[in-house]
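Asker: okay, here's the prediction I keep looking at, along with the sequence it came from:
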Amino acid sequence: MPATVTGSAAGVTTARRGLGAFRLGIAVLEIVALVGNYEYVLRFPLFASVNFFSYFTIQSAMLAVVTLLVAAWFAWFRPRDPVWLGAFRTMVTVYLLVSGVVFALIAAQASSRDYRLDIPWSDTLLHFVVPLLALIAWTMDAILAVNPPVPWSTIGFVLLFPSVWLVYTLLRGAQIGWYPYFFLDETQVGGYGGVAAYCAMVLLIFVALTSVLVAVHRRLERRGLRQRIHRRRFEAEAADAATRADAASPGSPAEWLVGADRR
């Protein structure tokens, strides 16, 4: 029995180390995308570094790098992630996904208005590739069912960072006349009512997407936990059966002791 549990634990450890390497790889790819995107915008004569770091995509990407590095460490050196890390990783994954959705909407808006929008490789990584990989890593974590389930309170906490960013962006935009996204500029969306409508829609996307991820994670975690318990029970029963068979086989120590008693 102990050998069976040890074997199962070793399999989980190997899977977590692989997941840790995957998390690290995504973080490295995100850093490459950030550096590449920064070098790309440096080509524009009116470029301002403060504007670059004011984009929600850039801030959420930097947050994702830190989170993924911490998550990689836990995957390598701890048997499971803490509850707070699972919640934080879920929120960061949502931020990355929403950034991709908003960028796709902006690209569609630009094409409908016959406005040319260049999408360099760094933007492709930032808005599409990395969010997809982060979602895959998040799903793999849920399937392993080693970590505790993501708490429902994550749905409320997910709005903290976007809300603070929104207040900062609107106040700064009113002072300098620059906004990172068109729907935050009242002159482009028909006044502050249009800004409020767009912001409400984006915040609703945050809440809806987080709700889905939390529900999916908890469902996958329960199913994975049941499967792991069933597998361990089956392995334990098989080990007990093998032990009894060995004890009853001719020439075994147990059989020899029984024969010695009879003699």
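Answerer: Structure received. In this text, all values refer to a predicted model and were calculated from it rather than measured experimentally. Residues are numbered from 1 along each chain as shown.
Asker: all contacts plus neighbour counts: C-alpha atoms, from now on.
Answerer: Noted.
Asker: neighbours of Asn51, how many?
Answerer: 11 (other CA atoms under 10 Å).
Asker: which stretch of helix or strand covers it?
Answerer: Assigned by DSSP states H and E, Asn51 belongs to helix 49-52.
Asker: what residues sit buried inside that helix?
Answerer: Using 16 or more other CA atoms under 10 Å as the burial criterion, the residues of helix 49-52 that qualify are Phe52.
Asker: again with stretch 126-143
Answerer: 126-135, 137-138, 140-143.
Asker: hmm, back to that, so which residues make contact with the helix holding Asn51?
Answerer: 38, 58, 180 (CA atoms under 8 Å, 6 or more residues apart in numbering).
Asker: beyond that helix, next helix or strand please.
Answerer: Heading C-terminal from helix 49-52 (DSSP H and E), you reach helix 56-77.
Asker: second structure follows, compare the two:
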Amino acid sequence: MVGPGEAMTQTHRLTALLIALLALGALWLQVYVGLARRPDHEVWQELWRLGRYFTILTNLMVAVTFAGIAAGHRSPPWWLAAVALWILIVAIVYHGLLARPLDGIRWWSDMAVHTFVPITVGLWWLALAPKDGLMPRHAVWWLLWPLIYVSYALIRGEFDGRHPYFFIDPHEVGWSGVGLWCVALGVSFWLGGLGVVALGRLLSRPSPSADGAPDGPQVR
């Protein structure tokens, strides 16, 4: 028979595999839809086009992270919390600022990367991820990926003339507007990170009976 600890490990790995496959499938669907709309594009051109988006890069990060878990790699709690935060921010920003009416396969394609993957990652983190050792300073560290992405997107946009989102497009909102949006989103990421830390610490707190204290009166 399989012991409780081993069973939990199998649950982690199986569910992580399913999430990795979902993220990879969502990314494949994005490529498929993009090529269908741009029949003159080669696959590498479509991959290069999609590579400008935070959504795509973060979904790829999810796929790699969860494929590693499925293969037996033990990701540290701070990294799992970071990935969960970043992909949930993808969903929040999309539905709050960027969502547009779509139908057919384009609807499924957008929902996959912006909704289905974030929900499954969030649920996995709540139910299965280790959460010990999360500290408020991690919320600051987790700003590094958005900072790297914004720097990359701005530099790339100045070279190829295409900025992926209106709020980091200096030709649409001006450089001052880009700065204000970056500050606002940075604060939102930081506050979200603090919320993840607080929730993680709450969920990882041992139950009253876990430290050996009796649950009730003992009969002697």
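Answerer: Perfect, I can see it now. Because the structure is predicted, anything quoted here is derived from the model rather than measured.
Asker: by neighbours, which of the contacts of helix 49-52 of structure 1 wins?
Answerer: Counting by other CA under 10 Å, top hit in the contacts of helix 49-52 of structure 1: Ile58 with 21 neighbours.
Asker: give the aligned range of the helix or strand hosting Leu85 of structure 2 in structure 1.
Answerer: In this assignment (DSSP H and E), Leu85 of structure 2 forms part of helix 77-93. Counting by TM-score structural alignment, helix 77-93 of structure 2 pairs with residues 86-102 of structure 1.
Asker: average offset of that stretch relative to structure 2?
Answerer: Following the fit onto structure 2, the mean deviation recorded for stretch 86-102 of structure 1 is 1.0 Å by mean CA distance after the TM-score superposition for structure 1.
Asker: which of the buried residues of stretch 126-143 of structure 1 sits closest to Ser8 of structure 1?
Answerer: Ile143 (15.5 Å; CA to CA).
Asker: residue contacts, the closest one?
Answerer: 220-221, 224.
Asker: and if you look at Trp86 of structure 2?
Answerer: Counting by CA under 8 Å, 6+ apart, the residues that Trp86 of structure 2 touches are Thr58.
Asker: ok, now with 6 Å
Answerer: Neighbour list for Trp86 of structure 2: empty [criterion: CA atoms under 6 Å, 6 or more residues apart in numbering].
Asker: quick one: map Tyr168 of structure 1 onto structure 2.
Answerer: So, by TM-score structural alignment, Tyr168 of structure 1 is matched to Tyr152.
Asker: what about its match, which SS state?
Answerer: Of the three states, Tyr152 of structure 2 takes helix under DSSP: H, G, I helix; E, B strand; the rest coil.
Asker: can you check Thr124 of structure 1 too?
Answerer: The local conformation at Thr124 of structure 1, judged by three-state DSSP, is helix.
Asker: corresponding residues in structure 2 for stretch 177-186 of structure 1?
Answerer: Going by TM-score structural alignment, stretch 177-186 of structure 1 lines up with residues 161-170 of structure 2.
Asker: let me redo that: stretch 13-24 of structure 1
Answerer: Residues 6-17 of structure 2 are where stretch 13-24 of structure 1 lands when matched by TM-score structural alignment.
Asker: residues contacting the matching stretch, please?
Answerer: Under CA under 6 Å, 6+ apart, the answer for stretch 6-17 of structure 2 is 66-67, 69-70.
Asker: present the residues you listed as a markdown table; the columns should include distance to Gly177 of structure 2.
Answerer: Converted to a markdown table, those look like this (distance: CA to CA, whole Å):
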| residue | distance to Gly177 of structure 2 |
| --- | --- |
| Phe66 | 36 |
| Ala67 | 38 |
| Ile69 | 40 |
| Ala70 | 42 |
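Asker: helices - which of the contacts of Ile143 of structure 1 land there?
Answerer: Counting by DSSP state H, those place 220-221, 224 in helices.
Asker: and the strands in structure 2, which stretches?
Answerer: Taking DSSP state E, structure 2 contains no strands at all.
Asker: quick one, what contacts the residue most central in space within it?
Answerer: With distances taken as CA atoms, centre = their mean, Ile87 lies nearest the centre of structure 2, 1.9 Å away. When contacts are counted by CA under 6 Å, 6+ apart, Ile87 of structure 2 touches Pro118.
Asker: which non-adjacent residue is nearest Val101 of structure 1?
Answerer: Distance criterion CA to CA, 6 or more residues apart in numbering; nearest residue to Val101 of structure 1, sequence neighbours excluded, is His127 at 8.0 Å.
Asker: from Trp108 of structure 2, how far off is the equivalent of that neighbour over in structure 2?
Answerer: When structure 2 is aligned by TM-score structural alignment, His127 of structure 1 is paired with His114. Using CA to CA, to the nearest Å, one gets 10 Å for the distance from His114 of structure 2 to Trp108 of structure 2.
Asker: kindly report the same for Tyr53 of structure 2.
Answerer: 18 Å.
Asker: if we can go back for a sec, just how off-centre is the helix holding Leu85 of structure 2 within its chain?
Answerer: Between the centre of helix 77-93 of structure 2 and the centre of its chain there are 4 Å (CA atoms, centre = their mean, to the nearest Å).
Asker: so where is stretch 193-204 of structure 2 in structure 1?
Answerer: Stretch 193-204 of structure 2 covers residues 210-221 of structure 1 once aligned (TM-score structural alignment).
Asker: check contacts around Trp121 of structure 1.
Answerer: Taking CA under 6 Å, 6+ apart as the test, Trp121 of structure 1 contacts no residue whatsoever.
Asker: and for the one 5 residues further on?
Answerer: Under the criterion of CA under 6 Å, 6+ apart, the neighbours of Leu126 of structure 1 are Ala33.
Asker: most neighbours among the contacts of Ile143 of structure 1, which one?
Answerer: Taking other CA under 10 Å as the neighbour criterion, Glu221 ranks highest of the contacts of Ile143 of structure 1 with 22 neighbours.
Asker: structure 2: helices as residue ranges?
Answerer: Under DSSP H, structure 2 gives helices at 4-37, 43-50, 54-70, 77-93, 104-111, 117-127, 136-141, 144-160, 170-203.
Asker: could you export those as a markdown table, including distance to Gln218 of structure 2?
Answerer: Shown next, in a markdown table, are those (distance: least, CA to CA, whole Å):
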| stretch | distance to Gln218 of structure 2 |
| --- | --- |
| helix 4-37 | 27 |
| helix 43-50 | 63 |
| helix 54-70 | 43 |
| helix 77-93 | 37 |
| helix 104-111 | 54 |
| helix 117-127 | 32 |
| helix 136-141 | 40 |
| helix 144-160 | 52 |
| helix 170-203 | 28 |
